[in-house]
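Undergrad: After the sequence you'll find the predicted model.
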Amino acid sequence: MNELEDKLIMVLYECNQHKKMINNAYNHLQKNLPLDKERYIKFSLEQVGFIDQFLFRFSKLQDSMGEKLFATTLFLLGEDFTKKPFIDMLNRLEKLELLGRQEWMDLRTIRNNVAHEYSFNVDELTDSLNDIFKVKDKLISIYDTFYEYCKSKFEFVQNSEVLK
């Protein structure tokens, strides 16, 4: 394998780990969703920890995809977006039917709304948290689409021992 192939394997591995931890945190929180002010105020430190884990891993998965996975995949397809705006990359990925550009932008907006999750306004906080919990499956679906695409396009991904 060459350096770029190694990079894609490592990015996919990293994304797989984030996905696993998102699902783990969500599974611990699921019975308490949707959140409301009364329920959130009564959360234990462990439950708040799962919220933190979910938010951290959601952000990391989105960052890893946006900063590494998209560009690496396109570069391996012979397309260099290093000096182009991010929106151009999203447009190309949309043409490849790997994601919806607006869908990705909406996920970013929801994530950014939760960036101040320790708001003093618990109603706003729980609304923002509920919004991000609702889009978990969408982010994971986009990642899964990429993962399957990479497996279908690149034999080295299919054969990777790291990803098994």
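TA: Right, received. Where do you want to start?
Undergrad: contacts, neighbours, all on C-alpha from now
TA: Noted.
Undergrad: tell me which element residue 16 is part of?
TA: helix 3-29 (DSSP states H and E).
Undergrad: list the buried ones in the following helix or strand past that helix?
TA: Remark: after helix 3-29, the chain's next helix or strand is helix 37-41, criterion DSSP H and E. Neighbour-count burial for helix 37-41 flags residue 40 (criterion: 16 or more other Cα atoms under 10 Å).
Undergrad: contacts for helix 37-41?
TA: For helix 37-41, the external contacting residues (Cα atoms under 8 Å, 6 or more residues apart in numbering) are 32, 122-123, 126.
Undergrad: put this beside the first:
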Amino acid sequence: MKQTPERLALAHAYSTCLGHAEALQEALVDLHQRDLHELEWNKLAKEDRRLLDQFAYRYTRIQDDMGTRLMPAILCALEEDIAAMPVVDRLNRLEQLGWLPSAAEWSELRRIRNAFAHDYPETPAGRHAQWRLAIAAAEQVLTILNGFATRMHTVLPD
């Protein structure tokens, strides 16, 4: 099968997301092993700060790259005309085509990511709760990426 520019863009976008996913998965394993408690958030060790930074960076990058690069690349590879299509319509189309489990769920995951990136709870309890929510959301984002990979190999084989 001929490698079209759309297929090459899809491969590149997926490769970028896969790199983020691998680093994010490593951070998640370490976070689960470390299991920071609420009271530890006032005085984090240097290693814990680095781990949290790695998680935060990879979590925001994978979700950004999936939304701005991978999802549009999937639609283009499927020969969908997305030039004038708003993001919400792209999400709905991916859901209709069976690529995205739920456009509403992705929007909620995006809301959680935005709150995580821009809101700074003042209390250790608030920070701890925000991180727990972000960790659960990151795990769901990885599940969605795995679903994309499965579909790419079956619907868009090389």
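TA: Received it, and whenever you're ready, just let me know what you need. Just so we're clear, the structure is a prediction, and the values are computed from it rather than from any experiment.
Undergrad: Any figure for the gap between residue 146 of the second structure and residue 4 of the second structure?
TA: Applying Cα to Cα, to the nearest Å, the value for residue 146 of the second structure to residue 4 of the second structure is 23 Å.
Undergrad: what about those two, which has more around it?
TA: Remark: of residue 146 of the second structure and residue 4, residue 146 carries more neighbours, 14 against 10, as counted by other Cα atoms under 10 Å.
Undergrad: Map that one across to the first structure for me.
TA: Matched by TM-score structural alignment, residue 146 of the second structure corresponds to residue 144 in the first structure.
Undergrad: again, but for residue 116 of the second structure
TA: Using TM-score structural alignment, residue 116 of the second structure lines up with residue 114 in the first structure.
Undergrad: Please identify the nearest residue in space to its match, excluding sequence neighbours.
TA: residue 128 (5.6 Å; Cα to Cα, 6 or more residues apart in numbering).
Undergrad: cool, and residue 109 of the second structure?
TA: Going by Cα to Cα, 6+ apart, residue 109 of the second structure has residue 137 as its nearest residue, at 5.9 Å.
Undergrad: Contacts only, for the one you found.
TA: 109, 112-113.
Undergrad: re the thing from before, let me know how buried the counterpart of the residue nearest to residue 114 of the first structure in the second structure is, in neighbour terms.
TA: For residue 128 of the first structure, the aligned position in the second structure is occupied by residue 130, per TM-score structural alignment. Neighbour count of residue 130 of the second structure, defined by other Cα under 10 Å: 18.
Undergrad: does residue 130 of the second structure really touch residue 118, like I thought?
TA: No - at 11.1 Å, residue 130 of the second structure and residue 118 do not qualify as touching, with contact defined as Cα atoms under 8 Å.
Undergrad: So which residues of the first structure form helices?
TA: Using DSSP state H, the helices of the first structure run over residues 3-29, 37-41, 45-64, 70-76, 86-95, 101-113, 122-134, 136-153, 155-158.
Undergrad: Give me the mean distance between the fifth one and the second structure.
TA: The reference is to helix 86-95 of the first structure. If you overlay the two and look at helix 86-95 of the first structure, the average distance to its match in the second structure is 0.7 Å (mean Cα distance after the TM-score superposition for the first structure).
Undergrad: returning to that earlier point: buried ones among the contacts of residue 137 of the second structure?
TA: Among the contacts of residue 137 of the second structure, those classed as buried by 16+ other Cα under 10 Å are 109, 112-113.
Undergrad: Roughly how far does the residue nearest to residue 114 of the first structure sit from residue 94 of the first structure?
TA: With Cα to Cα as the criterion, residue 128 of the first structure and residue 94 of the first structure are 27 Å apart.
Undergrad: counterpart of residue 98 of the first structure in the second structure?
TA: Aligned by TM-score structural alignment, residue 98 of the first structure pairs with residue 99 of the second structure.
Undergrad: How many residues are close by the spatially closest residue to that match that is not a sequence neighbour?
TA: Nearest residue to residue 99 of the second structure, sequence neighbours excluded (Cα to Cα, 6+ apart): residue 148, at 6.3 Å. Residue 148 of the second structure sits with 20 neighbouring residues when counted by other Cα under 10 Å.
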